[in-house]
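> Have a look; sequence and predicted model below, questions after that.
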Amino acid sequence: MRAINPWINFNGNAEEAFTFYRSVFGGEFTKIIRFSDLASAEFQVPESEANKIMHIALPIGKNNALMANDVPGFMGRVSENENRSKIAVSAESREEADKIFNGLSAGGAVEGPMGDGPWGTYAGMFRDKYGIEWIVEFDPTHKG
C-alpha cells in the first residue's frame, strides 16, 4: 500500500482551513479544483457555490496528503462536532510534535496536552478551530 490519506469535508471554508494547515506543515498545494472549474451546460454550478473547493490536497511528509472539499449547500451541512475519527500525525521528534501541536491547536480546544503516555509515546490530542480532531504523537522507539 502506498499511502492512506485523510479527507475532510468542510462547510465552505476548506480553503481557509487548508491555508492554516499549510502555515503549520509547510509545502504547497498539489491540487485545487473549484466547483466553477467543473461547470458546464450539463453541470450547472450556482454562483453561490462556484468559488467553493471541490478538491484540495496538501502533501505532508514523503507519501501522504491531507485532502478536503467543501460540501455543496444542497447536500446540507457537515456536522463539525462529529467525533468518529481523528487525524493522527506521527512526528519525527518531540520538538516537531510540539511545533505541530502548538500550531494546529491555536484557536482550538486541547483535549489532552502533549505529554509522556504510559505506552512510551509523547502525544497530545485537540480539536482545531475548524472542528477537526487531531492526535500528534512522537514514538521514540519507532525507527524509520
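That came in fine, so what should we check first? Numbers count the residues shown, from 1 in each chain.

> C-alpha only now, for contacts and for neighbours.
OK.

> and the spatially most central residue of the chain, what element?
Per C-alpha atoms, centre = their mean, the C-alpha nearest to the average position across the chain is that of residue 66, at 5.5 Å. Using DSSP states H and E, residue 66 maps to strand 64-70.

> Use this one as the comparison:
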Amino acid sequence: MATVNVYLTFNGNCRQAFEFYKSVFGGEFPYIGTFGEMPPQEGKEMSQEDQDKIMHVTLPISKETVLMGSDTNGEWASSLKVGNNFSVSINAASKDEADQLYNGLSQNGQITMPLAETFWGAYFGMFTDQFGINWMVNYDDPAKMEQHP
C-alpha cells in the first residue's frame, strides 16, 4: 500500500526552512543533498549558488509521516509561486502500483516528468492533475536502493 507525504519546494531557502522545522519537530535528517552533488548534466553549467541549493531533504515528523523538500533552480525557478510550492508525494509499494497511480491521477493533467528510472535509483515521475494539484509518484526498488545508499 502506498504512503502519502507533503513535498515542499523553496526558492533558495530550503535549508533554512528545514532547520526551522527540525527545531520544532525534532529529529534528524536521514538525507540532505545539494544540486552540486548530482551527476553533471551534459551541456549544463550550474552556478555555485545553484550547486549549494538543496536537491532533496527528508525529515521524519512521526512514525508515518515524512516532510520532504527541495529548492528549485534553472527553468523550474520562474514557475515557483507561493501556493503552488508543494506536491503530494506518493511512495508506491511496487512498480506496478506506481504506474497505476501515476497513469490514473495524471489523466487530463499535465506531465512535468514522465515516470522513469532515476540516477538515485528510484522509479519516479511528476505531474499536475486536472484540478491543479501537483503530484510526485515514487517507487524505491529495494534491490536498487542497496546500490544507492
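Perfect, I can see it now. Quick caveat, the model's predicted, so the values are computed rather than measured.

> Now check the residue nearest to the centre of structure 1 against structure 2: what is it aligned to?
Alignment note (TM-score structural alignment): residue 66 of structure 1 maps to residue 67 of structure 2.

> where's residue 2 of structure 1 relative to residue 88 of structure 1, distance?
Residue 2 of structure 1 is 17 Å from residue 88 of structure 1, where distance means C-alpha to C-alpha, to the nearest Å.

> Helices of structure 2, start to end?
Taking DSSP state H as the test, the helices found in structure 2 are 14-25, 48-52, 95-105, 142-145.

> Now those helices in TSV, please, with extra columns for mean neighbour count and distance to residue 135 of structure 2.
Output for these, formatted as TSV (neighbours: other C-alpha atoms under 10 Å; distance: least, C-alpha to C-alpha, whole Å):
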stretch	mean neighbour count	distance to residue 135 of structure 2
helix 14-25	15	19
helix 48-52	14	24
helix 95-105	17	8
helix 142-145	12	22
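
> could you dump those helices to JSON lines with distance to residue 8 of structure 2?
Shown next, in JSON lines, are these (distance: least, C-alpha to C-alpha, whole Å):
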{"stretch": "helix 14-25", "distance to residue 8 of structure 2": "8"}
{"stretch": "helix 48-52", "distance to residue 8 of structure 2": "17"}
{"stretch": "helix 95-105", "distance to residue 8 of structure 2": "19"}
{"stretch": "helix 142-145", "distance to residue 8 of structure 2": "23"}
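
> among those helices, which is nearest residue 83 of structure 2?
Among the helices of structure 2, the nearest to residue 83 of structure 2 by C-alpha to C-alpha is helix 14-25 (15.6 Å).

> and that closest one, what does it pack onto?
strand 54-60, strand 66-71 (3 or more C-alpha pairs under 8 Å, 6 or more residues apart in numbering; DSSP states H and E).

> let's see 7 Å
On a contact count with 3 or more C-alpha pairs under 7 Å, 6 or more residues apart in numbering; DSSP states H and E, helix 14-25 of structure 2 meets strand 66-71.

> quick check: angle from the strand it packs on to strand 54-60?
Put simply, strand 66-71 of structure 2 runs at 170 degrees to strand 54-60, going by axes from the mean of the first three to the mean of the last three C-alpha atoms, to 10 degrees.

> Strand 66-71 of structure 2: average distance to aligned residues in structure 1?
In the superposition against structure 1, strand 66-71 of structure 2 averages 0.4 Å from its aligned positions (mean C-alpha distance after the TM-score superposition for structure 1).

> Give the other helices and strands that that strand contacts.
If contacts are counted by 3+ C-alpha pairs under 7 Å, 6+ apart, strand 66-71 of structure 2 sits against strand 3-10, helix 14-25, strand 54-60.

> would you list these in CSV and tack on distance to residue 105 of structure 2?
Listed next are those as CSV, based on distance: least, C-alpha to C-alpha, whole Å:
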stretch, distance to residue 105 of structure 2
strand 3-10, 14
helix 14-25, 27
strand 54-60, 24
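
> quick one: which of the helices of structure 2 is nearest residue 86 of structure 2?
Checking these against residue 86 of structure 2 by C-alpha to C-alpha gives helix 14-25 as the closest, at 12.2 Å.
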